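*Asks:* Task: produce atomic coordinates for the following.
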Amino acid sequence: MSGPQGSSEGGPSRAVLVGVDFGTGHSFDPTLDELALLASSAGDETVARVIARRSAPDAALFIGSGKADEVKALVVLHGADGVLFDQALSPAQQRNLERHLGVPVADRTALILEIFARRAKSHEGKLQVELARLQYLSTRLVRRWSHLERQRGGVGHRGGPGEAQIELDRRMLGERIKTLRARLEKVKRQRGTQRRARERSGSFRVSLVGYTNAGKSTLFNALVKAQAYAADQLFATLDTTTRSMYLEALGTSVSLSDTVGFIRDLPHKLVEAFEATLQEAAEADLLLHVVDASSPVLQEQRDEVERVLQEIGAGDVPQVLVYNKIDRLDPLPRQAHDWIERSPGHWVPRVFVGALHGQGLDVLRGLIARAASPEGLNPPLSAPSPDLTPESSLGSALPFPP
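*Replies:* The predicted structure is shown next:
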């Protein structure tokens, strides 16, 4: 957790989770399951969950004093080391909550940034995460230097050592951010050179995108027989990996890239910092949009990925929807492939796979080969029957091949 130093026994930090429902128009997870997974990914143990309902955030304590007292009682009852909020907090709200609750407080943004910092392995990934964290930290300097706020000059003088320290720290952060941006711009140019080299070679570029923990890395490994790290956790991999994939139907190879996963309310600064990596998706010839078919909120996850793809300029790249983890469904989908309406009048192919056990991969390879051929992925002449496309049924006509 961003703040707690671990439990008193030296084990994982014990965290109370808090989510606030602000009504329609605001994303909200009533189970807080995703926040719990994020906490687990950061090494925290969830000991209690609190749901609040408000029409608007409280300016001082975000959840109001009454709910804050309820959270404080749970902190004491469970011996919690900190509190995690599912929404973003302002610096003042975070500072006030820490004073009121008596334990460190972190919001969703800080938690995601902490996980990214732990998972980044490549030089580029580390630069991107450091930039995002420093940009986040720069808004919270007043909290970090609150121990100096009472140090003032003499009568008639404003400011003092505390204010000077804040300005010094802000200037140092600004210089470091400027340096990181310059280094990432160099990385971006290098990636551009590599992409142009692949374009000159005529290589068809395929990128895996999708919500975090949808199984992208497992699918990547299955398609190219790679050994990229894959685990059943959020943000298991952050660094883009590119491999060559041979397609027997075409008698040639295509380039396949595995990219960082998306998540609801992904901090904008993180998207901005990962621009060089996400450019792989924006400049691909085909996106394999991997969806966890077993997720109870798969439509919301699909929509969030589509939103980020639009944000990074990849909204118009041709797609194949890959519904993964079908081995977790009962019954199995009764067809291997159909078409689904991505937007009004715009149909895209959908294929059902179980990457872990190799189910449906031949069908997926066939679709990739069709996309890379001169004919491309042409939708059916007439719109598919509506009864083949509902998310609830996951298709209905043909038997799924063994």
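*Asks:* can we go C-alpha only for contacts and neighbour counts from here?
*Replies:* Will do.
*Asks:* what ranges do the strands span in the stretch 1-150 of the chain?
*Replies:* For the stretch 1-150 of the chain, the strands defined by DSSP state E, counting those that start in this stretch occupy 13-21, 44-53, 82-85, 105-106.
*Asks:* Name the SS class of Pro349, please.
*Replies:* strand (DSSP: H, G, I helix; E, B strand; the rest coil).
*Asks:* That one - nearest residue in space that isn't next to it in sequence?
*Replies:* Trp339 (4.4 Å; Cα to Cα, 6 or more residues apart in numbering).
*Asks:* Could you do Leu101 as well?
*Replies:* Excluding its sequence neighbours, the residue lying closest to Leu101 (Cα to Cα, 6+ apart) is Lys72, at 5.2 Å.
*Asks:* Can you get me a residue count around the one you found?
*Replies:* Neighbour count of Lys72, defined by other Cα atoms under 10 Å: 19.
*Asks:* tell me the contacts of it?
*Replies:* Shown in contact with Lys72 (Cα atoms under 8 Å, 6 or more residues apart in numbering): His100, Leu101, Gly102.
*Asks:* count of residues packed around the last one?
*Replies:* Counted with other Cα under 10 Å, residues neighbouring Gly102 total 15.
*Asks:* One more, please, to line up against the first structure:
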Amino acid sequence: MAIFNRDSEDEVARGARAIVVHAETHGADRRDSDARLEEARGLALAIGIDVRAAQSFRVRDRKPATLFGSGQVEQIATLARQDDAELIIVDNNLSPVQQSNLEKACEAKVIDRTGLILEIFGERAATNEGRLQVELAHLDYQAGRLVRSWTHLERQRGGFGFLGGPGETQIEADRRMIRDRMAKIRRELDQVTRTRGLHRARRQRAPWPVIALVGYTNAGKSTLFNRMTGADVMAEDLLFATLDPTMRQIALPGLDKAILSDTVGFVSDLPTQLIAAFRATLEEVLAADIIIHVRDIAHPDSEAQRDDVLDVLGELGVAGEGALARDGEASEPVPMIEAWNKLDLLDAEGREHARELAARRDDVVILSALTGEGVPDLQRAVSARLTAGATTHRLEIPLSDGAAVAWLHEHGEVLGSHMEDDHMIVDARLSASALARFKKRQGEGDPTASDA
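*Replies:* Now for the predicted structure:
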């Protein structure tokens, strides 16, 4: 992938020896420091980094120069030397100055949480769209860090003519190169967005309901996707195993066809560059008729992860106040069902507690995507939500069209029927989309539909 790099030695190599450190600020995080460190370790392992040690530091006041206090910086440097670490991963977002100062003090390469996530996305993006989105995010991130590690930036290019002056500095030239490349990528992504929009509009005209899987990274979305579709999407115990959206056709009780979409996993402190770059992909969620929020109910920070996902959905205009409809107007949020996954990892007491909590809500289904337990319950719950607006219609069907009656039994609820002359009168409860599909199926022989 053509990522703009500062220097060859500035890249993060697989197998690099590293330590992970986290600055813990009182009241600034919704999860405990051990969970944060474990997640950061998982992020590093996701791209093959050899994590030698991980430690959290309580920071009373964030230092503008180094984030950590001077004594803590010395401890980090000592820890890096003891473990022969060539890389220090700071599980916080650093300013360019903080990153540079920490590198000088510790005599090792330093990357922050945003840089680490960008490295993962850069390695995992499989489609051209995904690679473009990652490169755009990476360039946006690097543009603010040109002052760091650029030993050649003091040079200036000569001006033109006798009185041309000092000319363009190297840093200005590099910034211009980044701006030009970003503009080119945005044009290409605009085309991707238009194409995706056309596909989305075509699906809406079908009209088949769209179901979007969202959730914290490693919550089990791809495993559930495979379970519901019979597909073989990459599903591993690995953070950010899925980056590019995948769609498959599925059948649900009362619905012959629906589109299930697997999306990129969310994470706490998701870099703003990535939210912006992946907006075209995440807008698949905005176009959904219903969202399945997959949660790892066995994770100790399941509630905090839930809040992180809802925060990102809120930024996209999908959930919470100010939710957007497909036409961009304010509307009710997209309906959402929580799938409490990884039931198989809970002991008997944990299972009972989870069931008690779920019983108090009508938007929760407990399941194990790995074993399949509870998945039929989820399918019925999604179908019930999608057909909740169904109304009863009286339909006239030719006596010779027995297949139409069978279709109504399969895709709706037939309440009654009787014969009149050369046709059958059927009272059926159908969703708006099912009624539209039935009329389309009948073609020129459209039945007459009216409220029964």
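*Asks:* show me what contacts the counterpart of Leu343 of structure 2 in structure 1?
*Replies:* By TM-score structural alignment, Leu343 of structure 2 lines up with Ile326 in structure 1. Residues near Ile326 of structure 1 by Cα under 8 Å, 6+ apart: Ala293, Ser294, Leu332, Pro333, Phe352, Val353, Gly354.
*Asks:* Trace the first one over to structure 2, please.
*Replies:* Under the alignment (TM-score structural alignment), Ala293 of structure 1 pairs with Ile297 in structure 2.
*Asks:* ok, its match - contacts?
*Replies:* Contacts for Ile297 of structure 2 (Cα under 8 Å, 6+ apart) come out as Trp340, Asn341, Lys342, Leu343.
*Asks:* Confirm that Ile259 of structure 2 sits in a strand.
*Replies:* Yes - assessed with three-state DSSP, Ile259 of structure 2 lies in a strand.
*Asks:* What separation is there between the closest residue to Val142 of structure 1 other than its chain neighbours and Leu74 of structure 1?
*Replies:* Excluding the flanking residues, the one nearest Val142 of structure 1 by Cα to Cα, 6+ apart is Ile166, at 7.0 Å. Here Ile166 of structure 1 is placed at a distance of 34 Å from Leu74 of structure 1 (Cα to Cα, to the nearest Å).
*Asks:* how close does Arg41 of structure 2 get to Asn101 of structure 2?
*Replies:* 23 Å.
*Asks:* So which of these two has more stuff around it?
*Replies:* Arg41 (23 against 18).
*Asks:* Can you tell me what that one aligns to in structure 1?
*Replies:* In structure 1, the residue paired with Arg41 of structure 2 is Ala36, using TM-score structural alignment.
*Asks:* For the nearest residue to its match once chain neighbours are set aside, give me its contacts.
*Replies:* Nearest residue to Ala36 of structure 1, sequence neighbours excluded (Cα to Cα, 6+ apart): Thr46, at 6.4 Å. When contacts are counted by Cα under 8 Å, 6+ apart, Thr46 of structure 1 touches Arg14, Ala15, Val16, Leu17, Ala36, Ala39, Ser40.
*Asks:* about what we covered before: filter the contacts of Lys72 of structure 1 by whether they're kept in structure 2.
*Replies:* Counting by both residues aligned by TM-score structural alignment, their matches' Cα atoms under 8 Å, structure 2 reproduces these contacts from these: His100, Leu101, Gly102.
*Asks:* ok, of those, which one's closest to Val305 of structure 1?
*Replies:* For the kept ones among the contacts of Lys72 of structure 1, the closest approach to Val305 of structure 1 (Cα to Cα) belongs to Leu101, at 35.2 Å.
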